[in-house]
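Student: The amino acid sequence is not available; the structure is as follows:
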């Protein structure tokens, strides 16, 4: 090994050997943390990037793909509830080719692929049933691709065609969807499923499609549509009107001082009305015109009137002519036909009842409040709507109890947060205080050692050979080192002055004089400095 490297290691060894117990503990902890950080960083940097191999697979296909990856010893991860398989990015294309060669994922057994298996001897009934199954499979696959839908099943009820119009029956469909997790489909998604299904079958109306999810909730009822039924329509209308009136009253009398109840009656029947209107066509010639004239010529005598005793009174005779004319015209007319279909769910009537706290009503009268509520709720008296507004004294016991319970819950939550924060602070302090105390002790010890060295040098000049031997680890040199008597310990009389001392000797004499003066003024401090310096050197 080169000498330079050996010197570096020896120097490091000497530095470590000079560490105290606390310094060695901190150094070991630091090295361990650094090693763990290096391992974690290298693990994160060398972790492969995973890319989807296949997504949207069924459970059976995902299981087959996972078995294929295990046999190939390729790491993988599952996502989207097992419907997506992730593999390292470098292995994506190789594993796709390997899965394709193994026939994975399996081809769908439904859809129009069923028609490929039909032979020439297939009966007409088998053809119709297979065609219906193919449409059901294609619809199920399409619905399953909607976001939030993991699986779908479609059942179609297509009646046989009939030459009799009166016997025509509309086709219907039922759709079962399974959503991911506990999520539910939005109304727009349900409407999209309904229209997608109805458009795939000739003659199917959207209201004849029923949609149900895995929890048994009816998302679209047959004959009603995607609104969720008449009861749901009534509930939505009542909630909307209640919110409008409540918002207005909260602004007028203050929040919590009014209670609104709305009851709506919804028509469950479907009404169809056909209205035909005929109007004359002005300026148009008649379509047909027919005139008939009858003329009669000849003599006639007027019969007499029977007189008394049945004696006829003679009448005068004369010639008579009669003529009659009859005209028939067929005129052009305008015909207007208007067909109106009213689905179920129209509002028949509604009733609104409002109770206002008498203490919060102020100078407002019942008539004023009734006018406000009538306008906000859209009351129509011709339709049979009714409204009732009363000023009453509210019972505040339950509200006060609820407010007290809410405040207690808030206080308890705040106390829990404070307790959690206090526990965190205590744990952090329990960890930080010993570390800070150890660090402060090391710093103070280092400063103390440097201060002792400085004061010793200021007091006694150069370090004695015995202390230098302690620094080098040579304890045996202490006994062999010559001793130098200190100036302040000598009791002999002052020597005679020597002529012209050298500058170094003058400086040494001045320092010894200062030491002598300090020793005489503060002997305790001098002893403490010597004791501290000797204790530090003995620990080394």
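Tutor: On my side now, so go ahead. If you're wondering where the values come from, they're calculated on a predicted model, not measured in any experiment.
Student: make it CA atoms for all contacts and neighbour counts henceforth
Tutor: Will do.
Student: Now do the helix or strand harbouring residue 132: everything it contacts.
Tutor: Here residue 132 sits within helix 124-144, counting by DSSP states H and E. Helix 124-144 is contacted by residues 110-115, 118, 149-156, 177, 193, 197, 200 when judged by Cα atoms under 8 Å, 6 or more residues apart in numbering.
Student: Which of these fall in helices?
Tutor: Among the contacts of helix 124-144, DSSP state H puts 193, 197, 200 in helices.
Student: After whichever strand or helix holds residue 456, which helix or strand is next? Please name it.
Tutor: According to DSSP H and E, residue 456 maps onto helix 397-460. Note on helix 397-460: by DSSP H and E, the next helix or strand toward the C-terminus is helix 465-472.
Student: Show me which positions of that next one end up buried.
Tutor: Residues of helix 465-472 classed as buried: 466-467, 469-470 (neighbour count, 16 or more other Cα atoms under 10 Å).
Student: For it, which helices and strands make contact with it?
Tutor: In terms of contacts (3 or more Cα pairs under 8 Å, 6 or more residues apart in numbering; DSSP states H and E), helix 465-472 is packed against helix 477-480, helix 523-539.
Student: let's bring in a second model and compare:
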């Protein structure tokens, strides 16, 4: 080994030492990386109570963990994230900081009725809080219930009430639909509670449930979304029919749908005629006669014209009761407006109107109508769209699109690089170091000295002599 090093030049020794250092560095980095596995997020956005509960459970399970993000995130080894999470969930960890129906798990039998009622209310509030906290936009919530008591001293005006306070995550938003969903969730869980009696607040004390639900139980945003969705469906149907009929897209369609959200309930009741004469079924008939006797000594002898007969008849009739409930959101009227090219004759317009009416199922008795107008398009003298030419003859719009694509591609490459694991960075660094060392070793090798003109002439003469000597011998 010593002879091997002695035969090497000084620069070769330096290159060999650098290569050995690179190998040792790569080996040490790989050993360090294997001894320090990557950690994955077990839970994030935790409350202090939940974080303390999770860390206690991880300590009992002897699972290594790290606490980051100011105590709001807990990390565990990456290969144990899902397994640990499933074990914690099976143990009911975290409980979310609220007490649910597990409150009755170890309850005493000697608890009074009042205490049982209070515990039930606490458990119900806790279960509702857990359900609301499961929403992506909600970080935490509080539910307060006032449940009506069904006893002799309760008044008819004492209805159940509820209030919900929601802490929304930064950058998130709770829309009207979600507020209505929270109201209906709480109202469905409490007996005798209606959605109108549930007040929803945000963390700043702003009422989110104000005017969220009307008397029909629909939110204003739900009305607009339902109407827009229905108009879009009808417009697509009309466009499909016109595309088949006109063989092009040179037309314009507008659909207006009027919906009725009134909740109407009708009760009708009528008698059903029965029997041969329609008077009904005979239930009971009673006949009796009375009169005055002519001689008190002979009661059986009646005076002429002094007798009377009574007859009572009772009939039973059938009864038919019909209850009709019209649900909110029914269609009240549909109006369709269509503009087609000027070249269509009036007869074709009438046929097209009939086809559209049949395709949409319009009802003239309801007030539905279709108006088709044949209008010539305006004459365009110049292109309205601005076109700015660049120096190379291409448009500015195209160049801006290319720049945008290039920027997006550069961002994508940067994201892919940033997602590389730690060992990849170590390998790249070691490889770059080794390449630099090899380049230095070969670039600093002594180059042969160039011959001068007399030396070249002398070498040429020797070469000629060797050639001539070889020819003579041959």
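Tutor: That came in fine, so what should we check first? This is a predicted model, so every value here is computed, not measured.
Student: Reformat the buried residues of helix 465-472 of structure 1 into TSV and put distance to residue 514 of structure 1 next to each item.
Tutor: Putting the buried residues of helix 465-472 of structure 1 into TSV (distance: Cα to Cα, whole Å) gives the following:
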residue	distance to residue 514 of structure 1
466	23
467	22
469	27
470	27
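Student: of those residues, closest to residue 344 of structure 1?
Tutor: For the buried residues of helix 465-472 of structure 1, the minimum distance to residue 344 of structure 1 (Cα to Cα) is 106.1 Å, reached by residue 470.
Student: thinking the closest one is in contact with residue 537, fair?
Tutor: Yes: with contacts counted by Cα atoms under 8 Å, residue 470 of structure 1 reaches residue 537, the gap being 6.3 Å.
Student: still on that earlier bit, among the ones in helices among the contacts of helix 124-144 of structure 1, which one has the most neighbours?
Tutor: residue 197 (28 neighbours; other Cα atoms under 10 Å).
Student: Residue 261 of structure 2 versus the corresponding residue of structure 2 for that residue, what's the distance?
Tutor: Aligned counterpart of residue 197 of structure 1 in structure 2: residue 186 (TM-score structural alignment). In this view, residue 186 of structure 2 and residue 261 of structure 2 are 24 Å apart by Cα to Cα, to the nearest Å.
Student: what does residue 338 of structure 2 give?
Tutor: Note on residue 338 of structure 2: its distance to residue 261 of structure 2, by Cα to Cα, is 28 Å.
Student: all helices of the stretch 301-450 of structure 2, in order?
Tutor: 346-360, 396-418, 422-443 (DSSP state H, counting those that start in this stretch).
Student: Just name whatever secondary elements the second one is in contact with.
Tutor: Identification of packing neighbours for helix 396-418 of structure 2 by 3+ Cα pairs under 8 Å, 6+ apart yields no helix or strand.
Student: what residue lies at the spatial centre of structure 1?
Tutor: Taking Cα atoms, centre = their mean as the criterion, residue 183 is the residue nearest the geometric centre of structure 1, at 10.5 Å.
Student: and that residue, what does it touch?
Tutor: Residues near residue 183 of structure 1 by Cα under 8 Å, 6+ apart: residue 148.
Student: Quick one: classify it as helix, strand or coil.
Tutor: coil (DSSP: H, G, I helix; E, B strand; the rest coil).
Student: So what's the residue count around the nearest residue to residue 230 of structure 1 once chain neighbours are set aside?
Tutor: The spatially closest residue to residue 230 of structure 1, leaving aside those adjacent along the chain, is residue 345, at 5.9 Å (Cα to Cα, 6 or more residues apart in numbering). Neighbourhood size, residue 345 of structure 1 [other Cα under 10 Å]: 20.
Student: Report the buried residues of the helix or strand hosting residue 177 of structure 2.
Tutor: Using DSSP H and E, residue 177 of structure 2 sits in helix 176-189. Residues of helix 176-189 of structure 2 classed as buried by neighbour count (16+ other Cα under 10 Å): 176-180, 182-187.
Student: repeat for stretch 195-207 of structure 2
Tutor: Buried, per 16+ other Cα under 10 Å, within stretch 195-207 of structure 2: 195-196, 198-202.
Student: check the fit of stretch 227-238 of structure 2 onto structure 1 and give the mean distance.
Tutor: Compared with structure 1 after fitting, stretch 227-238 of structure 2 deviates on average by 3.0 Å (mean Cα distance after the TM-score superposition for structure 1).
Student: follow-up on the earlier one: among the helices and strands packed on helix 465-472 of structure 1, which comes closest to residue 330 of structure 1?
Tutor: Nearest of these (Cα to Cα): helix 523-539, 136.1 Å.
Student: how far is that closest one from where the chain is centred?
Tutor: Remark: helix 523-539 of structure 1 is offset 70 Å from the chain centroid, using Cα atoms, centre = their mean, to the nearest Å.
Student: before we move on, what about stretch 179-196 of structure 2?
Tutor: 21 Å.
Student: I would like the residues contacting it, please.
Tutor: Here stretch 179-196 of structure 2 has contacts from 128, 132, 147-148, 159-162, 198-200, 208-209, 212-213, 219, using Cα under 8 Å, 6+ apart.
Student: Next: stretch 503-514 of structure 1.
Tutor: 458-461, 487-488.
Student: go on, stretch 274-286 of structure 2?
Tutor: Contacts of stretch 274-286 of structure 2 (Cα under 8 Å, 6+ apart): 273, 310-318.
Student: Over to stretch 322-330 of structure 1?
Tutor: Contacts of stretch 322-330 of structure 1 (Cα under 8 Å, 6+ apart): 286-297.
Student: Centre of the chain to that stretch, how far?
Tutor: The answer for stretch 322-330 of structure 1 is 85 Å, by Cα atoms, centre = their mean.
Student: just stretch 309-318 of structure 2 next, same as before
Tutor: Using Cα atoms, centre = their mean, the offset of stretch 309-318 of structure 2 from its chain centre is 68 Å.
Student: Show me where the stretch 51-200 of structure 1 has its strands.
Tutor: 77-79, 84-88, 149-157, 172-179 (DSSP state E, counting those that start in this stretch).
Student: any chance of those strands in TSV, plus distance to residue 62 of structure 1?
Tutor: Listed next are the strands of the stretch 51-200 of structure 1 as TSV, based on distance: least, Cα to Cα, whole Å:
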stretch	distance to residue 62 of structure 1
strand 77-79	9
strand 84-88	7
strand 149-157	13
strand 172-179	18
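Student: TSV for those, including mean neighbour count and distance to residue 384 of structure 1?
Tutor: Formatted as TSV, the strands of the stretch 51-200 of structure 1 follow (neighbours: other Cα atoms under 10 Å; distance: least, Cα to Cα, whole Å):
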stretch	mean neighbour count	distance to residue 384 of structure 1
strand 77-79	14	58
strand 84-88	20	59
strand 149-157	19	42
strand 172-179	22	37
